[in-house]
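Undergrad: Build me a structure from this.
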Amino acid sequence: MAPEQLPTRARLVADALADAGATGRVRELADAVRTAAAAAEALGCEVGAIANSLVFLSDGEPVLVLTSGRHRVDTAALAARWERGELRRATPEQVREATGQVIGGVAPVGHPKPLPTVVDEALTDYPQVWAAAGTPHTVFPTTAAELLRLTGGSLLPVGP
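TA: Model prediction:
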């Protein structure tokens, strides 16, 4: 799909990806995929190959955790590994304020300003992963290495 045909939020993500030299193109899905399981089913991949974008608050600022869809974030363990204060899940309003995007469509890029980011090391188990592209209807293919490059993030385990 041509970038100009994408929804506004997805177009911002597509532009950010292009500006960063990312290889994947934003794809619009027929139905919203607000969960890793729904995204995996729509894309025909393993749930672990879905890079969930979760926004937390830590030390008074929003942070982004890109986690494999195959498990949950252990916030206490991750905060200790990342050497940050407590990680508290952001509200939908806080997510939108920090990213300009809604829960279920938060991309790793295309935010008003870059967020401190962790990329789940479990994503390195997959040669290709899929991430949301600004809306619950849009995704793009990428890799864990590219996510690290795009976000300037840290590669850490996010589970226990």
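
Undergrad: From now on I want contacts and neighbour counts done on CA atoms only, so please keep to that.
TA: Will do.

Undergrad: Next, the buried residues of the host helix or strand of residue 41.
TA: Using DSSP states H and E, residue 41 sits in helix 36-43. Using 16 or more other C-alpha atoms under 10 Å as the test for burial, helix 36-43 gives 36-37, 39-40.

Undergrad: And stretch 117-137, by the same measure?
TA: Result for stretch 117-137 [16+ other C-alpha under 10 Å]: buried residues 117-124, 129-137.

Undergrad: What of stretch 85-103?
TA: Neighbour-count burial for stretch 85-103 [16+ other C-alpha under 10 Å]: 86-90, 94-96, 98-103.

Undergrad: And the contacts of that stretch?
TA: Under the criterion C-alpha atoms under 8 Å, 6 or more residues apart in numbering, residues 9, 34, 54-59, 62, 75-76, 79, 106-107, 110-113, 134-136 lie in contact with stretch 85-103.

Undergrad: Next, the second sequence, to be compared with the first:
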Amino acid sequence: MSSLAHPGIQKVTTALREAGAAEAALGVRVLDQDARTAAQAAAALGVPVGAIANSLVFDADGEPLLVLTSGAHRADTRLLAELVGVARVRRADPEFVRAATGQTIGGVAPVGHPAPLRTVIDEALAVHPVVWAAAGHPRAVFPTTCARLAALTGAPVARVARDEVGSAAR
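TA: Now for the predicted structure:
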């Protein structure tokens, strides 16, 4: 894939433009290879793994919860359940992710979903002047900031992890 013509990428760039983030839409990059993990994305971009905004979809008592977490963190499901006020948060299966986002695991963007998703953003992303988020395809990413992600999604910025996992993060 060498162009931005993929339908998933188009949905994300349209959503970014409509949200007033044209600069992010213009910054979408298509990588040479899939970057389904934070470590892969960081290596392809030459940035710290913590500057990758992992888009993780969870099942929060049957409803989708999108967590944009630093690639240097592993989201803590008990902490997330407390944060959003549900009994249980667990990792969603690929079908649940696709139904909620219209995107596949590894390419889930913060925007461009069929309907708005409840979202939480990892406070650890705020230490990076630029963070990279998926753009609707496992090879597509765009540069942004933690503050811009919060503005785009209407999500709170909070602690979502209890420990650092370094470059082994996914």
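
Undergrad: Any idea what the TM-score is?
TA: Superposed pair, TM-score by TM-score structural alignment, normalised by the length of the first structure: 0.94. Supporting alignment: 157 aligned residues with a C-alpha RMSD of 1.1 Å.

Undergrad: that older thread, please pick the buried ones from the contacts of stretch 85-103 of the first structure.
TA: For the contacts of stretch 85-103 of the first structure, buried by 16+ other C-alpha under 10 Å: 9, 34, 54-58, 62, 75-76, 79, 106-107, 110-111, 134-136.

Undergrad: Just name whatever secondary elements the helix holding residue 41 of the first structure is in contact with.
TA: strand 50-58 (3 or more C-alpha pairs under 8 Å, 6 or more residues apart in numbering; DSSP states H and E).

Undergrad: what's the matching range in the second structure for the strand it packs on?
TA: Using TM-score structural alignment, the residues of the second structure aligned to strand 50-58 of the first structure are 52-60.

Undergrad: Can you give the distance of the strand or helix carrying residue 10 of the second structure from its chain's centre?
TA: Using DSSP H and E, residue 10 of the second structure maps to helix 7-18. In terms of C-alpha atoms, centre = their mean, to the nearest Å, the centre of helix 7-18 of the second structure is found 14 Å from the chain centre.

Undergrad: Who are the contact partners of the spatially most central residue of the first structure?
TA: Geometric centre of the first structure, nearest residue: residue 53, 3.1 Å, by C-alpha atoms, centre = their mean. By C-alpha under 8 Å, 6+ apart, the contact list for residue 53 of the first structure reads 64-67, 106-108, 131-132.

Undergrad: at 7 Å what do you get?
TA: 64-67, 106-108 (C-alpha atoms under 7 Å, 6 or more residues apart in numbering).

Undergrad: helix/strand/coil for the residue lying closest to residue 25 of the first structure once chain neighbours are set aside?
TA: Leaving out its chain neighbours, the residue that sits closest to residue 25 of the first structure by C-alpha to C-alpha, 6 or more residues apart in numbering is residue 140, at 5.7 Å. State at residue 140 of the first structure, reduced to three classes by DSSP: H, G, I helix; E, B strand; the rest coil: strand.

Undergrad: what residue of the second structure matches up with residue 140 of the first structure?
TA: Checking TM-score structural alignment: residue 140 of the first structure goes with residue 142.

Undergrad: Please apply the same query to residue 101 of the first structure.
TA: That one, residue 101 of the first structure, aligns with residue 103 by TM-score structural alignment.

Undergrad: Please report the distance of its match from residue 46 of the second structure.
TA: From residue 103 of the second structure over to residue 46 of the second structure the distance is 25 Å, taken as C-alpha to C-alpha, to the nearest Å.

Undergrad: all strands of the first structure, in order?
TA: 27-28, 50-58, 61-68, 88-89, 117-120, 129-132, 138-142, 154-156 (DSSP state E).

Undergrad: Summarise which helices and strands the fifth one is packed against.
TA: Right, the one you point to is strand 117-120 of the first structure. Other elements packing on strand 117-120 of the first structure under the criterion 3 or more C-alpha pairs under 7 Å, 6 or more residues apart in numbering; DSSP states H and E are strand 61-68, strand 154-156.

Undergrad: Looking at the ones you listed, which one is packed in the most?
TA: The highest mean neighbour count among those, using mean count of other C-alpha atoms under 10 Å, belongs to strand 61-68: a mean of 24.
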